[in-house]
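Asker: need coordinates for the below:
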Amino acid sequence: MIATPLISLFLLLPTLALGGHNDRMDVRSHARQRNHVRAAALQESESHLLRREFNEAVEHKMARKLAKKGMAFAKRKADGSQCRPRNATIPTTLSRSVTSTATSTVISSTAPSSSVVTSTTDAATTTSSTEQQQITASSTEQQASSTSTADNSGATGQALVSNPTSYSGHTPNGNKAGVSAGDALSWLSGKLGWWYDWSATPSGSCGNAVAVPMIWGGGTADSDDASRLTAFKDLSYVPQYIIGFEEPDCPAGSGSAGLDVETAISIWNQYVVPKGEAGSILVGPSMCKQAAESGWLGPFMAGVTRKPDIMNIHVNKNSAAGINADIDHYYNTYGLPIWVTEFACVDDSTGFIPCTDQSEIDSFIHTAVDIFESDSRIAGYAYSNGYGLGDVWPMVSNGQLTASGQTYLSALSKYH
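Answerer: Modelled structure (predicted):
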């Protein structure tokens, strides 16, 4: 009777021994078992970004435990010397300075294909110490370069006065090119935006080019001056543009108006200003002494009741430097857009000596047109086709276009 219970107890001993090795934690729900398997599989993945996506990975459990004890946690496959405590932020300069290194874009495997998950922390955390030093240096160089560029552009903006606010509204038909006198108009049709012939009623036609009237002098400069002034007074319409006095700073009788400042102010206020008030764009008087204007223009500008909208200059030079010197003087002094109502090849270093060498003239014409077309301070320019410029410079001779005229036409054809 005793043997039977003993035998049964003996048979149960192996089962009891095995039960001692079992852990209640191994009795998991199906959900926990599935998560455990997924975590193990993801831990074997080479992508640290995919491991991050799974919230039940072992490393995160470890992180939570260590965080409760106030300890820092270094993610696996990261440089421990560069890791950060949990919840610490990455310096914003790092992610901004090198976007391609500090920002990784991962398509979520569980989201639709259009869903994009951006991870900055992982890519930044896995950046080595050396790489971060390179990034910092690169960022510093970029900032220095940016600062240097800004400084240079500021300096350039002060030095390059040839790029002011656009003066396109002061350019007839949007075309700067013009000519003085009407004898070459038939060859220049389609190339010009405007023209004039020193009179109040320009005679001739050049397609759509604007014919600009002029108030030449005070009525006493020569035998024709009184009729010119009367013709201007009799204008019954409001011209789009009006050109002011012809070289009033030089003595009358040599192609200049020879007008004193007080008389010029009086005539301007009485006959020109009303046109300006009615809508005409006013082009100021020209100075025969070019940049050496000898104090005539300043008092005139201060005395008139309505100042010119456009500065009027003559350029009688034989080099690019001479052209630019005149432009710089008038723009820097008065700050207005400029019409060059006469330009010609002249050596004015010791007087007024017109150029006579055709190759020199041809070169000067191309140089002048290129400067005028590219300089935004210039709203208009006109080839001087008047008298006193020698036999080679005029555009027309014996009813034919001269070599100089052909050169001007060629220079214009590059732009119009």
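Asker: going forward, measure contacts between C-alpha atoms and count neighbours the same way
Answerer: OK.
Asker: hang on, Trp216 packs against Ala257?
Answerer: Yes. Using Cα atoms under 8 Å, Trp216 is in contact with Ala257, at 6.8 Å.
Asker: would you do the same for the sequence below? I want to compare the two.
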Amino acid sequence: MFTSTFLLTLAGLSALTEASPLQARGGGKRGLAFPKQNHGVAGSQYTHHFSGSSKITWMYDWEAVIDGSPINLEYVPLLHSNQQWCTEGWFNNVANAQKQYKVSHVLSFNEPDQVGGGGSNMPVADAVAAHRQYIQPLAAQGLRIGSPSVTNADTAGKGIDYLQQFMNACSDCQIDFVVAHYYAWDRAEDFKAYLRKFHATFNKPVWVTEFGVTEGNADTFLKQVLPWMDAQGWIERYAYHMAAPTTDVKYLITPDGRGLSSTGQIYASV
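Answerer: Sure, this is the predicted structure:
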């Protein structure tokens, strides 16, 4: 099943190459985070399970290239780190994405405050230098620029403290919104309190590009926090982690990859 789907999605992508950029749905906040590749198949195929949801308006895949054909959403390119595999071809990849999708925002580095777990592990000075070189020039195109995303670790050199150091060192950079990640138990009030603190610290619009439940009931958690995030004017966008299959019911896709988990159904509808 996955092999045939992968070939079909690649065919769909080639058909779009010369087409006008896809136009995103309305101005909602809710997005999809999906892997570029998942065990040899295009992770974009999992977005199709959300095609009937008017709640979903944007997407990203931790890169600036999509394998396969996702649903018609606004796409947000991300530069994962300053490593060559990320920076080589970055500007061309963004330009190609702009030909295929609506692109109005760009995300900077993924968790430079963390080693492992998808973190890019970048000293603040290196992150600032790379941001100036690869992200800041895109502001001249009229794109809105996001800060690096940081974990919710509450120790020196991590989380909010890391991003404060970055923002101070890059004070002349165009940073239109700050980006938070959050993983913890299913206590909605703790989540809300953290995001309020994040916003108060930087006094800029907030994107929550990864959040998830590590212990407890993800479904109940989402029913509590999704309406709250939608109601906060200072939270611009958010994406639950993530649109992919897993044996863990906290993800949005069923383990066989064929549909939405109960968590995904809530994410698509509440």
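Asker: that older thread, shared neighbours, Trp216 and Ala257 of the first structure?
Answerer: The contact sets of Trp216 of the first structure and Ala257 overlap at 245-246 (Cα atoms under 8 Å, 6 or more residues apart in numbering).
Asker: check the secondary structure at the aligned partner of Trp195 of the first structure in the second structure for me.
Answerer: Under the alignment (TM-score structural alignment), Trp195 of the first structure maps onto Met59 of the second structure. Applying DSSP: H, G, I helix; E, B strand; the rest coil to Met59 of the second structure yields a three-state assignment of strand.
Asker: number of nearby residues for Met59 of the second structure?
Answerer: Applying other Cα atoms under 10 Å, we find 25 residues neighbouring Met59 of the second structure.
Asker: same thing with the one 4 residues further on?
Answerer: For Glu63 of the second structure, the tally of surrounding residues (other Cα under 10 Å) stands at 21.
Asker: ok, it to Phe34 of the second structure distance?
Answerer: For Glu63 of the second structure, the distance to Phe34 of the second structure (Cα to Cα, to the nearest Å) stands at 10 Å.
Asker: and if you look at Asp176 of the second structure?
Answerer: The value you get for Asp176 of the second structure to Phe34 of the second structure, if Cα to Cα is used, is 24 Å.
Asker: and the strands in the stretch 251-400 of the first structure?
Answerer: Ranges of strands within the stretch 251-400 of the first structure are 281-283, 311-317, 338-347, 353-354, 378-383, 396-397, 400-401, based on DSSP state E, counting those that start in this stretch.
Asker: of all these, which lies closest to Thr171 of the first structure?
Answerer: Go through the strands of the stretch 251-400 of the first structure one by one with Cα to Cα and the one that ends up closest to Thr171 of the first structure is strand 378-383, at 5.1 Å.
Asker: what residues in the second structure pair up with that closest one?
Answerer: Taken onto the second structure by TM-score structural alignment, strand 378-383 of the first structure occupies residues 235-240 there.
Asker: go on, stretch 155-166 of the first structure?
Answerer: Counting by TM-score structural alignment, stretch 155-166 of the first structure falls onto no part of the second structure.
Asker: rewinding a little: closest to Thr118 of the first structure out of the strands of the stretch 251-400 of the first structure?
Answerer: Comparing the strands of the stretch 251-400 of the first structure against Thr118 of the first structure with Cα to Cα, the closest turns out to be strand 378-383 (53.1 Å).
Asker: from the contact counts, what lies against that closest one?
Answerer: Contacting strand 378-383 of the first structure under the criterion 3 or more Cα pairs under 8 Å, 6 or more residues apart in numbering; DSSP states H and E are the following elements: strand 177-180, strand 338-347, helix 358-374.
Asker: please enumerate the helices of the stretch 151-300 of the first structure.
Answerer: Under the criterion DSSP state H, counting those that start in this stretch, the stretch 151-300 of the first structure contains helices at 185-188, 225-233, 261-267, 273-278, 297-303.
Asker: quote the end-to-end distance of stretch 141-159 of the second structure.
Answerer: With Cα to Cα as the measure, stretch 141-159 of the second structure spans 29 Å from end to end.
Asker: and that stretch, how far out from the chain middle?
Answerer: Going by Cα atoms, centre = their mean, to the nearest Å, the spacing between the C-alpha centre of stretch 141-159 of the second structure and its chain's C-alpha centre is 12 Å.
Asker: and the spatially most central residue of the second structure, how far is that from Val270 of the second structure?
Answerer: Nearest residue to the geometric centre of the second structure (Cα atoms, centre = their mean): Thr209, 4.1 Å. When distances are taken as Cα to Cα, Thr209 of the second structure and Val270 of the second structure turn out to be 18 Å apart.
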